[in-house]
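Engineer: Model the following, please.
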Amino acid sequence: MGSTTHIGRFWLLAAACITLAVLAPVLTLAAHALQGSTGHWQHLLDYVLPNAMRNTLLLLLGVGTVTALLGVGSAWLMTAYSFPTRGVLNWALLLPLAVPTYIVAFAYQDILHPLGPVQGVIRDVLGYTSPRQFRLPDVRSLGGAIMLLGLVLYPYVYLSTRAMFATQSASLLEAGRILGATRRTVFFRVALPMARPAIAVGLSLALLETLNDIGASEFLGVQTLTVSIYTTWVTRSDLAGAAQIALSMLVLVVALIMLERYGRRRQGYSQNQRSRSMQPQQLTGAAALVAMVLGWLPVLLGFVAPALYLLAESYKYLHLTGAVSQQLLASAWSTLYIALVTTAATLVLALVVAWASRSARSSERQRWQKLFKLASLGYAIPGTVLALGLLLPFVWFDTLLEQVVALFVERAPQLLLMGSTTALVTAYCIRFLAIGVGSLEAGLARIPLSVEQAARLLGETPGGTLRRVHLPLLRPALGAAALLIFVDTMKELPATLLLRPMNFETLATWLYAEAARGTYEEGAIAALAIVVAGLLPVILLARAQFARQS
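Structural biologist: Model prediction:
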């Protein structure tokens, strides 16, 4: 028993170390920012933070409004009404999740350019011959950023709200109708208030993704806090100033998380498993046509239009050149390599945290679980903030390692961790650990405790029980987590830009560089590869959604 307890403590200690590693970047970043000179703070308060904070808050407010309208509206449309193509649209509404925000901005800059296809067709129809005679509002603006980000991120709200609407009891909605309320009144007075917790969760995820964005904001000329951190560190080489902006951004992240929890305070909804779900109303004629147009419009604008653009540009480039450049192939290989390594490392760390939480004594489990929840905070930290917070620990580690090596070997100082793929993988693991922990904890929750207790009574250790009993049962959860981590690593841009080694390009950074140079043709191939990879988790989400509703 003593040996078993010792092994169990090992799992708890390992999980605690992982949790501390997740918190380390935030703590070091805060310490460095607070040690910065007052002159730095004064300069930021006078020239940087007011404009960046205003743009960020307006962007969050606008994206929140657009995602709420599109997400909640689409969820209610799919739940309350039946019309042609509804079955396909039910999962197609998730497709914009496959397109990273910076790729949508990359595509629409060309699609809506004054010399692009959309404005060209409009001028031909109206009889104009020059962009000076007619042009649409510039997409490179705060309003353009709000619309494009909203078109990509609304599925977060749609997914959570659709699941909530689908489980609401029909008897509650029918009671409102019997009392004389219209369907509109029932929606606003009954269905919407009950769905508020789900809406808060979806909105918080969409807004955190908005904060993490750097590519779309920079492409569209919006100076947000994230863009300010990047330019302050990379362009001006001002680490203290960047750290102080990042600290301000962390305050905003904490405020968002608190707002999400406030939105769900004292909110709960329980349903009798035997209760009947609401049956959708059949629409015909003009009403069905209007429902189809409203339902498909977000899909067409958020996925179909940018995907067709990328296909056309990729075909045009391949038709002219006949081959993909060696640099792009090298970037694709680097992306595949780093994503595979990150996926394997993150799954191992997530398994340690999830299993430690599971194997803790029942009397201590709740306390340990509260601690291990901190290991999932990395996903809430924007990539630029996380990368900046890791710079100092990496430098300290390299300095310490060089001092140790110097005791035995005489050589010039070298940076071993900074500027290496190890630093990049570390940042990815911290950021995406929440995906692995959440998936594995959900998988472990489906395995009865009696299975584990039987193995322990037969003399098996916690590690042996995990290896011989739980791992085979966790294969579906491991597969789902691996897929999500792999694709999110492929799409990650902010942390990659700050921590990648010299001459190391991923598909995301290749696309960023091509867009910055204005050479869209070969960048379209990189973007298309990322979108195709992003379709895999969307299909997985769609299958899970159908399974819950069936």
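
Engineer: CA atoms for contacts and neighbours, from now on please.
Structural biologist: OK.

Engineer: Quick one: classify the closest residue to S130 other than its chain neighbours as helix, strand or coil.
Structural biologist: Nearest residue to S130, sequence neighbours excluded (C-alpha to C-alpha, 6 or more residues apart in numbering): R123, at 7.7 Å. What DSSP: H, G, I helix; E, B strand; the rest coil gives for R123 is helix.

Engineer: contacting residues for R123?
Structural biologist: 129-131, 134 (C-alpha atoms under 8 Å, 6 or more residues apart in numbering).

Engineer: With secondary structure, distance to L499 and neighbour count as new columns, can those be given to me in a markdown table?
Structural biologist: Shown next, in a markdown table, are those (DSSP: H, G, I helix; E, B strand; the rest coil; distance: C-alpha to C-alpha, whole Å; neighbours: other C-alpha atoms under 10 Å):
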| residue | secondary structure | distance to L499 | neighbour count |
| --- | --- | --- | --- |
| T129 | coil | 47 | 11 |
| S130 | coil | 45 | 13 |
| P131 | coil | 41 | 14 |
| F134 | coil | 44 | 16 |
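
Engineer: and this one, so I can compare the two:
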Amino acid sequence: MIASAPVARRDRHLAALLPAIVIAALAVLPIAIVIGIALTGSGEDWPHLVNNVLPGAAATTLALLAMVAVGTASIGVTCAWLVVAYDFPMRRILAWALVLPLAVPPYLAAYAFGEFFLFTGPVQTALRALLGFQSARDYWFPDIRSTTGTAIVLSSVLFPYVYLTVRVVFLMQGRNIADVARTLGAAPVRVFFRILLPVARPAIIAGCALVLMETLNDIGAAEYLGVNTLTIAVFTTWLNRGSLEGAAQLSTVMLLLVLALLYAERMARRNQRFHGARATHMKARPPRVRMEGTQKWFATLAVLFPILSGFGIPAYVFCGYAIRRLEQLADPALQQAFVTTVFTAGCTALVTVAIALVLVNATRLSRTAAVGAVARLSASGYALPGTVLGLGLLFALTRLDNSVDAFARAHLGFSTGLLLSGTAAAVVIACTVRFLALAEGAIRAGLEKLPPHLDEAARSLGQTPTASARRVLFPLLKPALLTAAVLVFVDTMKELSATILLRPFGFSTLATHVYESASRGVVEDGAMAAILIILTALVPVVLLSRALMRDADATM
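Structural biologist: The predicted model follows:
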């Protein structure tokens, strides 16, 4: 009996490790294939890419990343500190509404900004009417179709990533330490730059890392605004030049850039350690500083402006077009795109949550470093740009289909055709790999709120690990499971880059429906599909905002 305990523990570790290894291998497979294609090709396209494509695309991408990082950090930190530290008109409503831009995919924001700020848009039209200008030669107006314009668009919809992470830090400890510093005579500006920013630095870096991953994944906004990023270069190299090898080589450069960003993020945070306030002190935060006079209205405008920019402009543009095109609701193409989107997103949510449960349960059953490392590797797909992921999966699924078809022809006398590549299953697999980190993180967060030895208590009463998980843990995890499913569902609805690469002929989602309309120069024809995407994406945003408003500090 004494010797059987280590054996049982070893078997349990092995049972937890094996499925995690399989999942990790499937998640890493696209990366390995892209790198393999890039390294094993003839290399004949590489000189052309190095001399003509890579320098411009890389420089543009780095400039875009830098501007988006600065923009989102500035907006997110400023808004987080204002709503946490100060009291001004509409503060509670604005604190909730600052999350709304997350419901707008970057490509929809780009289409809306383009329509809003171009020559025929309402801004320039009003400017000409007000000042009496007759043509564009009579005045200067900034061009939204530029790298700077693209950075403004992306910053407008991605800043909530920074706002949410920094707001948590400020709520937990920022106001406490700021109040202590002010009692010692420090000026508010000095307190903010010398104390609060260092405290929030890990959160700022974490939020910016998410923002930069989304920026690298973008294709619709950059293409519509005429900015040649690395993602656009991958598409044009493959589709226009017909060079899969060249596209893989550019994708490898993107992977190196992603690894560099992740390494920089870890190095920047390695020496940053701050401890949260004790739970008994969470209710004893200092009162907010009440603004008076013009200051309070400046604060209101400062917080309101990012909301109007990131959510108000897209809502205004697409609602205006959609109201004049209500007949599109009866369009069979739009209805089919909606059904396809819901079906694909639903399947992805179910598969992703199931796999995330396997990973979380594996790490819970076997708290070893090996299982933890494999689980983290499995959830690394979120850092992959959709273009790289789609390219690797396309090649992998094509090879698998060809191998199965060749075997069936040789031994069974019939052709299986395309089983995975060129089907909706390819899109589901890509989105599962890409959004597994979201589901795993949501479920793990819910699991950490439960007593650590709950399932062990159930097993001590005679339940097997599987039975204790099914009858004890999973019912208690229903809110976390629902959150994970909703997050994956909505992000799959918004996914564009991988869907464009992997979708079969005749396969149209709401995202590709809008993209095709914009590619034809008629953004207004995709307005109804855009509204459906935004309305669906509002579901998790509202849930998230309600969770924020349940915070005792936020309801003061």
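
Engineer: TM-score for this pair?
Structural biologist: Here the TM-score for the pair of chains, by TM-score structural alignment, normalised by the length of the first structure, is 0.96; 545 aligned residues with a C-alpha RMSD of 1.7 Å.

Engineer: rewinding a little: out of the contacts of R123 of the first structure, which comes closest to Y102 of the first structure?
Structural biologist: Distance to Y102 of the first structure, by C-alpha to C-alpha, is smallest for P131 among these, at 26.1 Å.

Engineer: any idea what sits nearest the aligned residue in the second structure for the closest one, other than its immediate chain neighbours?
Structural biologist: In the second structure, the residue matched to P131 of the first structure (TM-score structural alignment) is A136. Sequence neighbours aside, F119 is the residue nearest to A136 of the second structure in space, at 7.4 Å (criterion: C-alpha to C-alpha, 6+ apart).

Engineer: and that neighbour, what element?
Structural biologist: Counting by DSSP states H and E, no helix or strand carries F119 of the second structure.

Engineer: Hmm, it is touching T125, no?
Structural biologist: Yes: F119 of the second structure lies in contact with T125 (C-alpha atoms under 8 Å); the separation is 7.0 Å.

Engineer: which position in the first structure aligns with L18 of the second structure?
Structural biologist: Checking TM-score structural alignment: L18 of the second structure goes with L13.

Engineer: Next, the buried residues of the helix or strand containing its match.
Structural biologist: Using DSSP H and E, L13 of the first structure maps to helix 2-35. For helix 2-35 of the first structure, the neighbour count (16 or more other C-alpha atoms under 10 Å) marks 8-9, 11-12, 15-16, 18-20, 22-26, 28-30, 32-33 as buried.

Engineer: cool, stretch 92-99 of the second structure as well?
Structural biologist: Buried, per 16+ other C-alpha under 10 Å, within stretch 92-99 of the second structure: 92, 94-99.

Engineer: now stretch 492-505 of the first structure
Structural biologist: If you call a residue buried by 16+ other C-alpha under 10 Å, then stretch 492-505 of the first structure has these buried ones: 492-501, 504-505.

Engineer: again, but for stretch 153-166 of the first structure
Structural biologist: 153-166.

Engineer: Can you show me the helices along the stretch 101-250 of the first structure?
Structural biologist: 101-111, 117-126, 142-167, 170-178, 183-186, 192-194, 196-212, 215-219, 225-230, 239-263 (DSSP state H, counting those that start in this stretch).

Engineer: Let me know which of those helices is tucked in deepest.
Structural biologist: When these are scored by mean count of other C-alpha atoms under 10 Å, the highest mean neighbour count falls to helix 225-230 (a mean of 26).

Engineer: any residues touching that one, and which ones?
Structural biologist: 48-49, 52-53, 56, 211-214, 217-218, 242-243, 245-246, 249, 384-385, 498.

Engineer: Y102 of the first structure and G215 touch, don't they?
Structural biologist: Yes: if you go by C-alpha under 8 Å, Y102 of the first structure and G215 touch, sitting 4.7 Å apart.

Engineer: What strand or helix carries N51 of the first structure?
Structural biologist: helix 49-80.

Engineer: Report the aligned residue range of the second structure for that helix.
Structural biologist: By TM-score structural alignment, helix 49-80 of the first structure lines up with residues 54-85 in the second structure.

Engineer: Now do the same contact list for the residue nearest the centre of the first structure.
Structural biologist: Nearest to the mean C-alpha position of the first structure, by C-alpha atoms, centre = their mean, lies E209 at 5.3 Å. E209 of the first structure makes contacts with 153, 382, as judged by C-alpha under 8 Å, 6+ apart.

Engineer: quick one: it from T346 of the first structure, how far?
Structural biologist: 20 Å (C-alpha to C-alpha, to the nearest Å).

Engineer: Many thanks, we can stop here.
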